[in-house]
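*Asks:* here is my input, please return the structure:
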Amino acid sequence: MQQLPWEEQCVEVIPNGKTEPLTIKNREIFVEACMDYIFKTSIQKPFDEFRRGFFQILDENLMKYFHPQELRDVLIGSNDYDWKMLEQITTYQGYHISHPTIKIFWKVFHKMTLDEKKLFLSFIFGSDRIPVMGMKCLKIRISSCVLTEDDYPEAATCFDTLYLPKYTSPKSLRTKLVTAIKSMKNLNKE
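*Replies:* Take a look at the predicted model:
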């Protein structure tokens, strides 16, 4: 019998497959028919729905202008990180660029691992991806707050703001910052 067991039923992938025996002579045709069914026919309806929704968001005519990597970057952002640019575009509220806490922050930040920096982006922006136009398009603000050095930094992702207590020690700032961003990661897993 030339039938494919698929989603709790047997599918005839060859006309009259129910009655035709599978033989050495026709096995190659049967395998090709199975592959065609699995990778084309069985997914056609869900793919058509996905396609319809996708092209409601993105103009189908624009697709021809993008390479796959470019399209991915437009849709979900890039991972072309420029950490010095992030420092340059950051604004401050209640702090200034030469404030001791800010100097400690950037010293600690630049020594963080790539994964920690990506977690930091997620902590502030809700995503570790950056706009296709680059980090210069991000708007990050570091704001002073009523929190003390015993507290953890907080973030307002709606406002792309880091509420940073006035830390006086790089070790304390690193410990508190990394704990805060990793805690956010663990919350997202739950």
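*Asks:* alpha carbons only for contacts and neighbour counts from here, please
*Replies:* Fine.
*Asks:* quick one, helices of the protein?
*Replies:* Using DSSP state H, the helices found in the chain span residues 27-39, 44-57, 68-76, 83-89, 100-111, 114-125, 170-189.
*Asks:* most tightly surrounded among those?
*Replies:* helix 114-125 (a mean of 19; mean count of other Cα atoms under 10 Å).
*Asks:* hmm, who's touching it?
*Replies:* For helix 114-125, contacts defined as Cα atoms under 8 Å, 6 or more residues apart in numbering pick out 109, 127-129, 140, 155-158, 160-162, 178, 181-182, 184-185.
*Asks:* let's see it at 7 Å
*Replies:* Helix 114-125 is contacted by residues 127-128, 155-157, 160-162, 181, 184 when judged by Cα atoms under 7 Å, 6 or more residues apart in numbering.
*Asks:* a markdown table for the helices of the chain, including distance to N16?
*Replies:* Below are the helices of the chain laid out as a markdown table (distance: least, Cα to Cα, whole Å):
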| stretch | distance to N16 |
| --- | --- |
| helix 27-39 | 12 |
| helix 44-57 | 22 |
| helix 68-76 | 41 |
| helix 83-89 | 63 |
| helix 100-111 | 67 |
| helix 114-125 | 55 |
| helix 170-189 | 49 |
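*Asks:* one more sequence to fold, the one below, so I can look at both together:
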Amino acid sequence: MSLGPNGKVLCENRKLQGILDEESDHVLESLDTDFTTIEEGGSIVELKQNGANIPVTKDNRKEFVDLYVNYVFNESIRKPFEDFKKGFLRGFPARSWTMFLPAELQIILQGHTKCDWKLLQKNVIYRQYGMLDQTIKNFWTVFHELPEEKKKMFLGNVSGSNRIPGYGQENFTFAIEDPKVENPDVFYPSANTCFRILFLPRYSSKRILKKKLLYAIEHNETFLLP
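*Replies:* This is a model prediction of the structure:
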């Protein structure tokens, strides 16, 4: 028998797996385990009626593990979840929530975890720039060479979230604007997350653009406008 991958998240995973695998009645008795568990506050919870007086044996160990796992993942969080559900429905009292599957509701609330970066480029709006300007060409060359993690960090710096909103990427866009500063090579890119605007100076080379952009991504306070 095996707990499977979910056993890794249990605090007593090794003990539980050992109970399932143990073939010696004597060893099981020496563990002095019964059908109870201890909550974080220290109180004892019986996993079944009169559980404190039922020792775990080879004959009932599977039942013990099943009850324990059910308590950890279901019973112990039932009240906090119900409290969360009441609060959620109080803030979002739309009955239409029930029409969504859990995965669909998660996307609506949290957004999409995957991004089509080519589509993102296609949807960008340019201000004081043309899409064929060398700075813009350099920017997208550098951007598409970035690892996925850095791209998501950039998205978070520009839009306030590293995920695409649930309404879909087809309708998601941001603007790249020339801040028209003197000596652009000394400035870093900055962003207005409320309006999804990236202020990108006209750097004199791709090398400088990459250096400034990476620094801004990795030190995101640089991105924020005062």
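*Asks:* hang on, the earlier thing: just the ones of the contacts of helix 114-125 of structure 1 in strands?
*Replies:* In strands, defined here by DSSP state E, the members of the contacts of helix 114-125 of structure 1 are 155-156, 161-162.
*Asks:* need those residues in TSV with distance to Q9 of structure 1 and neighbour count, can you?
*Replies:* What follows is those, written out as TSV (distance: Cα to Cα, whole Å; neighbours: other Cα atoms under 10 Å):
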residue	distance to Q9 of structure 1	neighbour count
A155	51	23
A156	51	14
T161	54	22
L162	54	22
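*Asks:* need the contact list for F174 of structure 2.
*Replies:* Contacts for F174 of structure 2 (Cα under 7 Å, 6+ apart) come out as 124-125, 196-197.
*Asks:* got it, and Y95 of structure 1?
*Replies:* Residues in contact with Y95 of structure 1 (Cα under 7 Å, 6+ apart) are 143-144.
*Asks:* which one in structure 2 is aligned with it?
*Replies:* Using TM-score structural alignment as the criterion, Y95 of structure 1 maps onto Y129 of structure 2.
*Asks:* number of nearby residues for L147 of structure 1?
*Replies:* Residues contacting L147 of structure 1 under the criterion other Cα atoms under 10 Å number 15.
*Asks:* for R141 of structure 1, see how far away D160 of structure 1 is.
*Replies:* Separation of D160 of structure 1 from R141 of structure 1 (Cα to Cα, to the nearest Å) stands at 6 Å.
*Asks:* leaving out chain neighbours, which residue sits closest to the aligned residue in structure 2 for M184 of structure 1?
*Replies:* Counting by TM-score structural alignment, M184 of structure 1 lines up with N220 in structure 2. Nearest residue to N220 of structure 2 in three dimensions, chain neighbours excluded: N157, at 6.5 Å (Cα to Cα, 6 or more residues apart in numbering).
*Asks:* got it, and K176 of structure 1?
*Replies:* Closest residue in space to K176 of structure 1, ignoring its immediate chain neighbours: Y152 at 5.2 Å, by Cα to Cα, 6+ apart.
*Asks:* trace the one you found over to structure 2, please.
*Replies:* Here Y152 of structure 1 is matched to Y188 in structure 2, going by TM-score structural alignment.
*Asks:* what helix or strand is the residue of structure 2 positioned farthest from its centre located in?
*Replies:* If you look at how far each residue of structure 2 sits from its centre, by Cα atoms, centre = their mean, the farthest one is H26, at 45.2 Å. Using DSSP states H and E, H26 of structure 2 sits within helix 25-30.
*Asks:* now that helix: which residue numbers in structure 1?
*Replies:* Mapping helix 25-30 of structure 2 onto structure 1 (TM-score structural alignment) gives no aligned residues.
*Asks:* tell me which residues in that helix are buried?
*Replies:* Judged by neighbour count using 16 or more other Cα atoms under 10 Å, the buried positions of helix 25-30 of structure 2 are L28.
*Asks:* does Y92 of structure 1 touch R141 like I think?
*Replies:* Yes: under the criterion of Cα atoms under 7 Å, Y92 of structure 1 makes contact with R141 at 5.4 Å.
*Asks:* neighbour count for these two, which is higher?
*Replies:* Neighbours were counted for Y92 of structure 1 and for R141 using other Cα under 10 Å; R141 has more, 20 against 16.
*Asks:* counterpart of the more buried one over in structure 2?
*Replies:* Correspondence of R141 of structure 1 to structure 2, assessed by TM-score structural alignment: A175.
*Asks:* residues contacting that match?
*Replies:* Neighbouring residues of A175 of structure 2 by Cα under 7 Å, 6+ apart: 124-126, 196-198.
*Asks:* and V124 of structure 2, by the same measure?
*Replies:* Residues near V124 of structure 2 by Cα under 7 Å, 6+ apart: 173-175.
*Asks:* take the residues you listed and keep only those in strands.
*Replies:* Using DSSP E, these in strands are A175.
*Asks:* touching, V11 of structure 1 and L4? I think so.
*Replies:* Yes: at 5.1 Å, V11 of structure 1 counts as touching L4 under the criterion of Cα under 7 Å.
*Asks:* so which of those two has more stuff around it?
*Replies:* Taking neighbours as other Cα under 10 Å, V11 of structure 1 and L4 compare with L4 leading, 19 against 16.
*Asks:* how close does the nearest residue to A180 of structure 1 once chain neighbours are set aside sit to D115 of structure 1?
*Replies:* Take A180 of structure 1 and drop its neighbours on the chain: the residue closest to it by Cα to Cα, 6+ apart is Y152, 6.2 Å away. To D115 of structure 1, Y152 of structure 1 is 19 Å away according to Cα to Cα.
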